[in-house]
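Asks: one predicted model, sequence on top.
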Amino acid sequence: MNAALHQPRRVVGGEMSDAVFAAVSRIAHREAGLVLAQSKMAMVKSRLTRRLRVLKLPSFEDYIEFVENPGNAGEMPFLVSALTTNVSHFFREKHHFDRLKSEVLPPLLKKAAAGGRVRIWSAGCSNGQETYSMAMTLLEMDPNILSRDVRILGTDIDNDVLQTAREGFYANTMLSGLEDNHLRDWFSAESLEGEEGYRASQKLRDLVTYRKLNLHGDWPMNGCFDIIFCRNVVIYFDEDTQTRLYQRFQNILSDDGWLFLGHSERIGEAANSLFTSSGVTAYRVAKGA
């Protein structure tokens, strides 16, 4: 154990040293490509304090030692999850869904009706609001979509949010973005463990498959995607990691595939040759890329 990390000894609720923060940053970048600015120290301290309490560890230094121990590899997903923010709502950045309906999906649905294969990927799907928004859009455009070879894949690095997505139950506080007709047509009012909310219909859930995936690691998917949503995810990565990710997206997209990013994200100069801008944070695979 590095002596610089282990001195002075800290207790839960104490200050986080620069050395510990630097160690957390190195681990986060190594394991998931995350970049933690120094300004995030208070957030990191607050979130990791919860892990210390769960593990009954007295200090941040002990936590670093615990995480770096090969025998405690199971803690790494909890660390990465603690450092990322899972905030979403239905039909977030509505202009993207308007673009889906007006331009992106019509030719794909025509292909599907003729027996073709259509695949959509939500990379960083969080609690599932994005994937179910996609599913509602598809079902409203083609009520027979479940009989076509059309599927949505939702992936995330956080097991907890994936469990919420699979269950499809959303407390009333998580329904932002849904209108009355959405609730009427695609959800049923339920109570789960004493909390009132709504559950996504079986049709919505049948369109979506959820898998755990670290974008920084291996991708086991076979075949190409026609659409990738990766919104408010790359903001956690440095420029080199973003460029590698865009290259991988380009490799797994169809020749006329679409990539949608978050409102504050842009494809950097190093990856400009891979995609062509086609609207606000909407990109198409560049011809000949």
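Replies: Good, I have the coordinates. All of these numbers come straight from a predicted model, not from anything done at the bench. Residues are numbered from 1 along each chain as shown.
Asks: hey, let's count contacts and neighbours off CA atoms from now on
Replies: Noted.
Asks: tell me where the stretch 101-250 of the chain has strands.
Replies: For the stretch 101-250 of the chain, applying DSSP state E, counting those that start in this stretch gives strands covering 117-123, 149-156, 169-171, 187-192, 195-200, 208-212, 225-230.
Asks: off-centre distance for the shortest one?
Replies: On the basis of C-alpha atoms, centre = their mean, to the nearest Å, the separation between the geometric centre of strand 169-171 and that of its chain is 18 Å.
Asks: another one to put next to it:
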Amino acid sequence: MAPSAPQAAIRLDSTDDDHLSLRDFKRIADLIGEEVGIKLPPTKRLMVEGRLRKRVRALGLPNLEAYGTYLFQQDGLAAEWPFLINAVTTNKTDFFREPEHFDLLAERLVPDLIELRRAERKPLLKIWSAASSTGAEVYTLAMVLSDLLAQRQDFRFAILGTDISTSVLEQGVRAVYPAELIAPVPPAKQQRYLMHSRKPGIRPEVRIVPELRRLVRFARLNLMDATYPFDRDVDVIFLRNVLIYFDKADQEKVILRLVDHLRPGGYLILGHSESMIGTAVTMRQVAPAVFQKA
């Protein structure tokens, strides 16, 4: 008799039957859409479930169904809300992402902003990364402006990074990153602004030097809030590759609020995949995805 085929091993960690109910997913999607502005269509259900399984394990719950019960039937939503936001928000970021914007900042925007304020001695330029994620954009800005300051020495700068996710803000404050993430940073800037860990590890890490860390700060902000508790004389606001997750109405509201925080002559920089089409904002376009307030 021929030997029987071996039976497939039973996986104890199988997620084949571990899903949110359609009702619970819709309630989560509706809440995120209303409170955060990010749209989660049914096609995102598997992605959301995959990200939430870590929270299920952290809470000691048996499965996603129990997680949904905890949120909506056991009054767990208030305590879980920050973790839920952290889980479902997308935090794709890189150092020197869309590098032409940083070239434009150093070569044209900053010199023009200084010229507008030529009556001031060493004007303070305020730069705001309004969706800063883990801080790669913030520290890219700090590197570029520090290099420019070393050349010109006729301005000062301060950088604010905001995001809705507390977990990415914490990483921004720590300023520690996997070594492979710094590949886009030019070698001279790597040498000047990065410290390499001396401890051997499976995944080498680097940290931003304290001289740069002192020039930036991070704060939590929901772009869907009706008002933003920040200065209204900001020189440059970066809001790149975020509006694509919002619907047109929310895009317009966010842009209007941000522009209200720009000083006259200040700049709003969006991602190359985004545009101002369909908004009620009247600004002069000075470069692709770069707009100046009158």
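Replies: That came through, no problem. Please read all numbers here as calculations on a predicted model, not as lab measurements.
Asks: against A142 of the second structure, how distant is the residue nearest the centre of the second structure?
Replies: Nearest to the geometric centre of the second structure sits S133, at 2.6 Å (C-alpha atoms, centre = their mean). In this view, S133 of the second structure and A142 of the second structure are 15 Å apart by C-alpha to C-alpha, to the nearest Å.
Asks: before we move on, the earlier item: got the contact list for whatever residue of the first structure lines up with the residue nearest to the centre of the second structure?
Replies: The alignment partner of S133 of the second structure in the first structure, by TM-score structural alignment, is S126. Counting by C-alpha atoms under 8 Å, 6 or more residues apart in numbering, S126 of the first structure touches N86, V87, S88, T155, D156, D158, V161, L162, A165.
Asks: neighbours of whatever residue of the second structure lines up with the second one, how many?
Replies: Across the two structures, V87 of the first structure finds its equivalent in K92 of the second structure, going by TM-score structural alignment. Residues lying near K92 of the second structure (other C-alpha atoms under 10 Å) number 11.
Asks: once you drop chain neighbours, what's closest to K92 of the second structure?
Replies: Residue nearest to K92 of the second structure in three dimensions, not counting chain neighbours: S133, with 7.5 Å by C-alpha to C-alpha, 6 or more residues apart in numbering.
Asks: still on that earlier bit, which among the strands of the stretch 101-250 of the first structure is found nearest to A19 of the first structure?
Replies: strand 149-156 (29.2 Å; C-alpha to C-alpha).
Asks: mean deviation of the closest one from the second structure?
Replies: Here the mean offset of strand 149-156 of the first structure against the second structure after fitting is 1.2 Å, by mean C-alpha distance after the TM-score superposition for the first structure.
Asks: just list what that strand packs against, helices and strands only.
Replies: Where contact means 3 or more C-alpha pairs under 8 Å, 6 or more residues apart in numbering; DSSP states H and E, strand 149-156 of the first structure is packed against strand 117-123, helix 129-141, helix 202-207, strand 208-212.
Asks: neighbouring contacts of the last one?
Replies: Translated: strand 208-212 of the first structure. 131-132, 135, 151-159, 162, 165-166.
Asks: wait, which of those is closest to G262 of the first structure?
Replies: Nearest member of the contacts of strand 208-212 of the first structure to G262 of the first structure, counting by C-alpha to C-alpha, is T131, at 14.9 Å.
Asks: the closest one reaches S122, doesn't it?
Replies: Yes - T131 of the first structure is within contact range of S122, at 6.5 Å (criterion: C-alpha atoms under 8 Å).
Asks: which parts of stretch 100-115 of the second structure are buried?
Replies: Buried residues in stretch 100-115 of the second structure, defined by neighbour count with 16 or more other C-alpha atoms under 10 Å: H101, F102, L105, A106, L109, V110, L113, I114.
Asks: likewise for stretch 210-218 of the first structure?
Replies: Neighbour-count burial for stretch 210-218 of the first structure flags Y210, R211, L213, N214, L215, H216 (criterion: 16+ other C-alpha under 10 Å).
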